[in-house]
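**Student:** What follows is a protein structure lacking sequence information:
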């Protein structure tokens, strides 16, 4: 915590807020692309401290939130109908599928287990050689190395009862999808620092150049976020469009080459359905064909019909930065963390959950 204290220093926060009030002369709309950044902005009350000219909107930066109904239904099917030991991170089990969540499947007797690491799932597969074990591998580029390592580890151990249900999504294609959406009016981005820690910066420069849009790779603490916003606003005020790295204490230009190498061994790029948004070409990772025996989709030949989203849920508009959570007629009423209509109210990185737990009534 001592290491983080300087990035939560009230005096430094006040300094950056003063600078922002001096620099911002026109209305600007900036999207933070990471759910962790959203929660920090809301929890620390930063949205109400920003100059009125600056509007922060919240992007599709929560991998749990964008996992489509179809994949959740597949996970439920595996747990209930195939009798597998279905392992998942905690956020995922409460996200509603078309008929029920993994938590409800667990309550009905399915063997659903909450883990902190996919390597725990490999250990479970070792301990239960006569049971099939599936890990629900959800995440952006950040969690992909650990999920890939679990596959490589299972292969080294000669396990034939371990596989993953991959739901990996990629940030750069999602950024382009948001920019190209007719309703979204984004003028600058705070890019997700943890993703860039793995992938580096090279994928973002083409987006900056193609759309002439400022982008600042930013951390998650109050000082990080305010400095990132200030860097973005300075570019906007000066008519510039550059890729800058506020999070240089962690993010290097080439990311983590060893982690990327592991990812490349296991995954290949594919089209991906994003919940509430739709199909985004080349925006996901699937287990490659050479490791097909570790791909739950192939192993179990899963075929689940696509289901429609809840008509009352505006999660897609929230994820694209078109609306704020409190603009949903069901927010805090028909949709709460106990009775969620959509994933952003459940996930620890969901914008709706952030507003429900932390936001003041007048947050903008």
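**Tutor:** Received, thanks. The structure presented is a predicted model; accordingly, all values stated were derived computationally and were not measured.

**Student:** Please make it C-alpha for all contacts and neighbour counts, starting now.
**Tutor:** OK.

**Student:** A helix includes residue 280, no?
**Tutor:** No. When DSSP: H, G, I helix; E, B strand; the rest coil is applied, residue 280 is found to be strand, with no helix at that position.

**Student:** quick one: it and residue 181 touch, right?
**Tutor:** No. Residue 280 is not in contact with residue 181 according to Cα atoms under 8 Å; the separation is 11.7 Å.

**Student:** More neighbours: these two, which one.
**Tutor:** Shown here are residue 280 and residue 181; by other Cα atoms under 10 Å, residue 280 has more neighbours (18 against 12).

**Student:** Next, count neighbours for the nearest residue to that one once chain neighbours are set aside.
**Tutor:** Excluding the flanking residues, the one nearest residue 280 by Cα to Cα, 6 or more residues apart in numbering is residue 272, at 5.7 Å. By the measure other Cα under 10 Å, the count of residues near residue 272 is 21.

**Student:** From the contact counts, what lies against the helix or strand where residue 272 lies?
**Tutor:** Using DSSP states H and E, residue 272 maps to strand 267-274. Secondary-structure packing of strand 267-274 (3 or more Cα pairs under 8 Å, 6 or more residues apart in numbering; DSSP states H and E): strand 278-287.

**Student:** re earlier: for the residue nearest to residue 280, what are its contacts?
**Tutor:** If a contact means Cα atoms under 8 Å, 6 or more residues apart in numbering, then residue 272 has 169, 279-285 as its contacts.

**Student:** putting a second one here so we can go through both:
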């Protein structure tokens, strides 16, 4: 299958790995931004195949994981109200709020529905004019255009019973926050290809120059990741700090003009709080004044929310790349996919979920510093 099998070729993977091994002369720390990239890395044991000197730090690139607790609690409050149909993608239903999740609200009688597109929620609003339909609009730049289109259509159709609970975040400000943190060890970034397919790469050269870090845009198949690492390591060894597009089959320098136009019309940049990380200036979007009537927070006047994170959960440190999931005392014991303490154990892109799914357990042989032979790894091909 084109663009699948050819990016899982074991012979090409070995050649890329050999070149990385031959290039590295000193320790380097690279951060993959996207949780989808993290899952590819852990699933195929890519981090275990790299030279000991190359460390991959898992970044905050999981939109479910970084949706702030107060927004989750607002979602729970709205979803529990009579007359509301609350729509969400499935991976949000088990994200823990302060004392419950959307599954529990559904079990207690709330009309919570899993949809596959914001346009599905829009269709529900058309078919249920006597109900308020709310779509939980989370995500990075990747999902924002579809959400913008949904509210644009709602306004055009005059659907006064449709609204968005918005928690969109933007990647470049998060990279800025990571690089300016005192404990930062990141020396290069593997940027998220799906984000850049929408936004282009215009925001990254300034970041690369200011912080003197290579930024390589990569895809999500094993060879995509290895090629991104190869390019990043090559730049680091040469003392370079450029933006490279290693995902040209999906990413254009200018991004997607139609999507960008829709985003500019519907959203405006705002400060956002990231769960486990804290506030990051200009790191999110909210509905613009023209579309403010479709903002669920304003429509339902959700106030008085008091949040509390579990004291034992260290998901925030995982999201910042300060620790690996297995370094959290609750990982795999108090915190599992069935009993999650943090969103990183629930989301399909969460680092904790990846480690648990692919059996990276505390003290196990697949942890960094205790390597297992290449032939025993679940490697590409």
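**Tutor:** Ah, there it is. Every value quoted in this text rests on a predicted model; they were computed, and no experiment measured them.

**Student:** ok so, going back, return the distance of the residue nearest to residue 280 of the first structure relative to residue 70 of the first structure.
**Tutor:** 12 Å (Cα to Cα, to the nearest Å).

**Student:** What of residue 271 of the first structure?
**Tutor:** 15 Å.

**Student:** Between the two, which is the more surrounded one?
**Tutor:** residue 70 (19 against 14).

**Student:** Okay, strands next: where are they in the second structure?
**Tutor:** Shown for the second structure, the strands assigned by DSSP state E span residues 28-34, 54-61, 84-88, 111-114, 132-139, 162-169, 188-192, 215-218, 243-245, 267-274, 278-287.

**Student:** Count the neighbours of the residue nearest to residue 145 of the second structure when sequence neighbours are not counted for me.
**Tutor:** Leaving aside its sequence neighbours, residue 145 of the second structure sits nearest to residue 259 (Cα to Cα, 6+ apart; 5.5 Å). By the measure other Cα under 10 Å, the count of residues near residue 259 of the second structure is 19.

**Student:** how near is residue 259 of the second structure to residue 142 of the second structure?
**Tutor:** Here the criterion is Cα to Cα. By it, residue 259 of the second structure lies 10 Å from residue 142 of the second structure.

**Student:** Find residues that contact each of those two.
**Tutor:** Shared contacts of residue 259 of the second structure and residue 142 (Cα under 8 Å, 6+ apart): residue 198.

**Student:** residues contacting the aligned residue in the first structure for residue 351 of the second structure?
**Tutor:** Alignment note (TM-score structural alignment): residue 351 of the second structure maps to residue 351 of the first structure. When contacts are counted by Cα under 8 Å, 6+ apart, residue 351 of the first structure touches 35, 38-39, 58, 318, 325, 344-345.

**Student:** Can you flag the buried ones in the residues you listed?
**Tutor:** 35, 38-39, 58, 318, 325, 344-345 (16 or more other Cα atoms under 10 Å).

**Student:** which one of the residues you listed is nearest residue 266 of the first structure?
**Tutor:** For these, the minimum distance to residue 266 of the first structure (Cα to Cα) is 26.0 Å, reached by residue 35.

**Student:** quick one: contacts for that closest one?
**Tutor:** Neighbour list for residue 35 of the first structure: 58-62, 349-351 [criterion: Cα under 8 Å, 6+ apart].

**Student:** that older thread, the strand holding residue 272 of the first structure vs the second structure, average distance?
**Tutor:** Taking mean Cα distance after the TM-score superposition for the first structure, the mean distance separating strand 267-274 of the first structure from the aligned residues in the second structure is 0.4 Å.
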